[in-house]
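**Student:** Below is the sequence, then the predicted model.
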Amino acid sequence: MNQATRSQPTSGLPSFRIRHLSEAEIETVVTSAGGTRAHPDADRRNLRGADFVLGSSVIELKILEDEGLDKPERQQKLAKLFRERFPARPTVVLDRGLLDAQGQRTYDRIVEGPVKTAVSSARQQLQQSRLEYTATSTVLWVINNGYSSLSHSALMELVARRARNDSSDIDAVVVSGAYFYSDTFDSFFLWPIDCTSIHPDKPFQDFEALRDAWNEFAMDRMTALLREPAASEETKGPVVDISFQLEGVTYVMPAPPMGRESGFFTNGRPRNNSTGITSSPPVATIFAGLSHQEWTEFKRHHTHVVSSADYNEWKMKEALASSKCNLKPFITIPVTYAGWWEWARNQPQETRVSVHRYANDLFQQKILGVIDGARERTDDSVFPRRYMLLITEEIGQDLAFDVSHLAEVWVLPDGSDHIDEVWTNKPMFFEQALTITAAEAIARGVECVFWEKDKTYAWN
């Protein structure tokens, strides 16, 4: 089991960092709202009580400091849950919405561990302080400091559900946090705070005052950040993808999209590339295809170029190469003696002017033409009778998470499509997959390539 990893910053540009929220800072928020410490002598008390009193309510503060997906046992449970439903995927997105009702309940039980602990602890503390202050309502305030794989809305639902299920001593829950999103040029800061009533007959009457104080605190924090960026100690960077691997499968919680297209990065926000692939690797095995007439021409003028006693032997070499090649597809490129001779005369003297090298050069020209001619499939596209269709799912901030699928499509006389799946669920980003698609198109004699990008989980 690998430790959960986080995507790295997506470019070399400097990025803001923000300080973690501290209990001392939260106390200033409560004080600004008109509240106070519930038990200033808490360190000398035997009984554990709540943290604050605001109006007629007592408030217990719980700060979630750790990322829940860092826990190996939680990773294993999530992997088992999603792998059962997506057994063939090389990358599995940990999206609760992909699960059925039973799966969602299981998912919640897995990720809610820190929340369940917080609710259990708060229940006893609020119960004690309610007795001492004769409070009309008890409030659990949860602040998300580090559980970044839980969005604000998801955390709100978890806290409210656990409070309803686990305790009759919590009348309302408040959830807040500081969320920072950045592409290293644009930065967005969100400081949400929301309240949900657990027992409507015992409302948190001073929530508006608390929210106003929280918003004022957020403004002060942002002003200070712009004046003097936070040092690296006790700080956090922007929300990023969180991933882990188990048995060769990558499980990823993508960072939320930033909302609108970038006005700076005209080709889309930059993404990481942890694949190590920076140039096109070999995508096919190329063999020079000679007709009997062309083979005869080679034997007449340059017998050393085609090392075979007769044409049948040449074809046997082609069949053997096709059966033993490790890199598919195997592509025969038609070669003429006249074309080879013109090419060979223009090569540097030290170049090995083999017929297969010439075939490879022809293939390079052909594949570049196919790639350049590839078009996005849209509602307005006009399709030929036969074409290759590449679909790439862009997932999160790292090209390594992307998944591609390839099919050959035949448009039938009645207008329907016959789809021949070539391969599916391959861990390939778009540019890598497009090159391989072009090679398949050449191998199959298909002239047109169309592509789609599924941006359901795309970051940019």
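**Tutor:** Sure thing, it's come through.

**Student:** Please make it C-alpha for all contacts and neighbour counts, starting now.
**Tutor:** Noted.

**Student:** helices and strands around whichever strand or helix holds Lys80, which ones?
**Tutor:** Per DSSP states H and E, Lys80 falls inside helix 72-85. Packed against helix 72-85, as judged by 3 or more Cα pairs under 8 Å, 6 or more residues apart in numbering; DSSP states H and E, are the following elements: helix 101-111, strand 242-246.

**Student:** got the ones you listed as JSON lines, with mean neighbour count columns?
**Tutor:** Listed next are the helices and strands packed on helix 72-85 as JSON lines, based on neighbours: other Cα atoms under 10 Å:
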{"stretch": "helix 101-111", "mean neighbour count": "15"}
{"stretch": "strand 242-246", "mean neighbour count": "20"}
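
**Student:** looking at the ones you listed, which is closest to Ala230?
**Tutor:** Evaluated over the helices and strands packed on helix 72-85, closeness to Ala230 peaks at strand 242-246, with 23.3 Å, by Cα to Cα.

**Student:** how far out from the middle of the chain is that closest one?
**Tutor:** 11 Å (Cα atoms, centre = their mean, to the nearest Å).

**Student:** How about stretch 368-386?
**Tutor:** The answer for stretch 368-386 is 27 Å, by Cα atoms, centre = their mean.

**Student:** what about versus this one:
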Amino acid sequence: MEYLKISKLTEADFEDIFVRIGGSRYSPDHSREKTLNCDFKFRNALVELKLIDEEPAEKVTKQEKLAQIFERTAKTVVIDPYRLSKQDQTKYYRIIETPIKNALKTASKQLKTSACGDANIIKIAIIVNNGLSLMLPEEFDEVALKCARNDTSGIDVLIVCGLYFYCDRFDSFTFLNFEKHYLRKKAEDIVDIIHEEWAKFITEFMTRQLHEDNQPRDKEPLKDISFMLDDVLYVKPPPKWGKPSTFWRGGIRPREDSTGYTKCPPIASVLPTFESKAYDIAKASIFDDWRLRGSLTDYKNWQQKEVLQHINSLRPLVPVEIPADLASAKSYKDLTQIAIDIFHTRIRQLIEKSSEYSDQHQSLDYILLSSIEIGLDKANDIAFISHEMEFPGIEKSLTFIDGERLKFEHALGLAAAHCVRVGANCIYYEKDETYKWV
């Protein structure tokens, strides 16, 4: 099932609001487009509407600037301004505030021109977040207010609105806000009337979205905002719902998976290895016995060189011992397949017995998988895999995977492969769901 879409807010919607409260267009015909003037008039107020649909993260120049202020510690970087220093937060909002700043500067000029210097006119700017998903409601309000105060002189009252639509294919809800800021003049009576009619309009608007098929469906629900630079994925996760699903089992909403993997991809290359008896049986049975070298010592030396040269933590070379009772085969290829079958059995057992890490864990020799789940799509997730040895006096940690983009299931398979490779006892995992879509 596809995600439900709703309509974006339009200038015609606000025209309807002003007509219903006794207001009108500032200019009744299309001549308003040819001169610098505002959109609406109501009592002694002039109103300019600005709908913000631009998403700064879609522009390469903005992407490059954003990438400079977020530390690249892994293959996925979360765009979270609250993790930044105050200095970098300022830089962040300067980068993404451009459409808001420009819109309010223009609105200020239009209102000043339309007012013609009349001091009795209340100049109102309404700015609406209609599609800038990089900002949450409180962020958009704060940035709009800052821009209106610092970069304009022709706005007496600023009204900040937004349409934020959530959907998980079955549940959906819409958050719409209306924030009023009196910058240079008070106009509570006028603003309250606009606010009351806005509330009525929103009720009617949502009723149409739910029951009428002929509505334009041009606004998607909040999703991950992401871009790729230098093989690093930058992601702004959507806001969390803040409540469990009323449809999905256990109240847990499913996530998207754009990795393209319907089953675990290859996680290792396997080499057969032997003890003395099994080696003798294998060498005597296969037709291409030269593949086992001249002796067991020669074969193990060659195998060790292969392992050292095969530096690929995402698909390690794993020697798997074949017992004597399985060592008889027709070819080296058959021996390799026997080793692969043994390997598959071991990793299945390791995965089935894997458990969540806790301070009370029992093993002193284990693989630790740390998975950070990010946003709506599993393709955003990153993993860290290490070999932890906690024997008294010889405590050691060796990192195999360091912040690679891997969904949990794939990472768990890799953790099992490394567990077999180094001979660790078990796998523990931990999940960080701070930025997970729930």
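**Tutor:** Arrived safely, thanks for sending. For clarity, every value in this text was computed on a predicted model and none was experimentally measured.

**Student:** Next, the TM-score between them, please.
**Tutor:** With the length set by TM-score structural alignment, normalised by the length of the second structure, the two chains reach a TM-score of 0.89; 433 aligned residues with a Cα RMSD of 2.9 Å.

**Student:** ok, back up a step: dump the helices and strands packed on helix 72-85 of the first structure to TSV, plus distance to Ala79 of the first structure.
**Tutor:** Shown next, in TSV, are those (distance: least, Cα to Cα, whole Å):
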stretch	distance to Ala79 of the first structure
helix 101-111	10
strand 242-246	7
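
**Student:** so which of those gets nearest Glu233 of the first structure?
**Tutor:** strand 242-246 (21.1 Å).

**Student:** The aligned partner of Lys236 of the first structure in the second structure - how many residues pack around it?
**Tutor:** For Lys236 of the first structure, the aligned position in the second structure is Lys219, judged by TM-score structural alignment. Neighbour count of Lys219 of the second structure, defined by other Cα atoms under 10 Å: 17.

**Student:** what about Lys219 of the second structure, distance to Asn129 of the second structure?
**Tutor:** Plainly put, Lys219 of the second structure is 12 Å away from Asn129 of the second structure if you go by Cα to Cα, to the nearest Å.

**Student:** Could you do Pro319 of the second structure as well?
**Tutor:** Distance from Pro319 of the second structure to Asn129 of the second structure, by Cα to Cα: 57 Å.

**Student:** Kindly report the same for Leu317 of the second structure.
**Tutor:** For Leu317 of the second structure relative to Asn129 of the second structure (Cα to Cα), the value is 52 Å.

**Student:** Looking at the two, which is more packed in?
**Tutor:** Asn129 (27 against 23).

**Student:** Show me what the more buried one aligns to in the first structure.
**Tutor:** In the first structure, Asn129 of the second structure lands on Asn144 (TM-score structural alignment).

**Student:** Asp16 of the second structure too?
**Tutor:** In the first structure, Asp16 of the second structure lands on Thr28 (TM-score structural alignment).

**Student:** how about that match, what does it touch?
**Tutor:** Contacts for Thr28 of the first structure (Cα atoms under 8 Å, 6 or more residues apart in numbering) come out as none.

**Student:** Helix, strand, or coil at it?
**Tutor:** Three-state call for Thr28 of the first structure (DSSP: H, G, I helix; E, B strand; the rest coil): helix.

**Student:** same deal with Asp189 of the second structure?
**Tutor:** Going by three-state DSSP: Asp189 of the second structure is helix.

**Student:** Please work out how many residues are found near it.
**Tutor:** 9.

**Student:** repeat for Thr378 of the first structure
**Tutor:** So Thr378 of the first structure, with other Cα under 10 Å, has 10 neighbours.

**Student:** Next one: it from Glu452 of the first structure, what distance?
**Tutor:** In terms of Cα to Cα, Thr378 of the first structure sits 8 Å off from Glu452 of the first structure.

**Student:** Asn425 of the second structure against Ser354, yeah?
**Tutor:** No: taking contacts as Cα atoms under 8 Å, Asn425 of the second structure lies outside contact range of Ser354: 10.3 Å.

**Student:** Could you check which of the two has the larger neighbour count?
**Tutor:** Set Asn425 of the second structure next to Ser354 and count neighbours by other Cα under 10 Å: Ser354 wins out with 19 against 13.

**Student:** Which parts of the stretch 1-150 of the first structure are helices?
**Tutor:** 23-32, 72-85, 101-111, 113-133 (DSSP state H, counting those that start in this stretch).

**Student:** Can you add distance to Ser354 of the first structure and give these back as TSV?
**Tutor:** Output for the helices of the stretch 1-150 of the first structure, formatted as TSV (distance: least, Cα to Cα, whole Å):
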stretch	distance to Ser354 of the first structure
helix 23-32	74
helix 72-85	49
helix 101-111	60
helix 113-133	66
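
**Student:** which stretch among those comes nearest Pro14 of the first structure?
**Tutor:** Short answer: helix 23-32, nearest of the helices of the stretch 1-150 of the first structure by Cα to Cα, at 26.8 Å.

**Student:** For the closest one, what is the distance to the chain centroid?
**Tutor:** So, by Cα atoms, centre = their mean, the centroid of helix 23-32 of the first structure is 36 Å from its chain's centroid.

**Student:** cool, stretch 329-336 of the first structure as well?
**Tutor:** 39 Å.

**Student:** Can you list the buried residues in it?
**Tutor:** Within stretch 329-336 of the first structure, the residues scored as buried using 16 or more other Cα atoms under 10 Å are Pro329, Phe330, Ile331, Thr332, Ile333, Val335, Thr336.

**Student:** before we move on, what about stretch 390-408 of the second structure?
**Tutor:** Phe400, Ile401, Asp402, Gly403, Glu404, Arg405, Leu406, Lys407, Phe408.

**Student:** Let me know the closest of these to Gln215 of the second structure.
**Tutor:** Lys407 (37.5 Å).

**Student:** count of residues packed around the aligned residue in the first structure for Cys167 of the second structure?
**Tutor:** Aligned counterpart of Cys167 of the second structure in the first structure: Ser182 (TM-score structural alignment). The tally of other residues near Ser182 of the first structure (other Cα under 10 Å) stands at 19.
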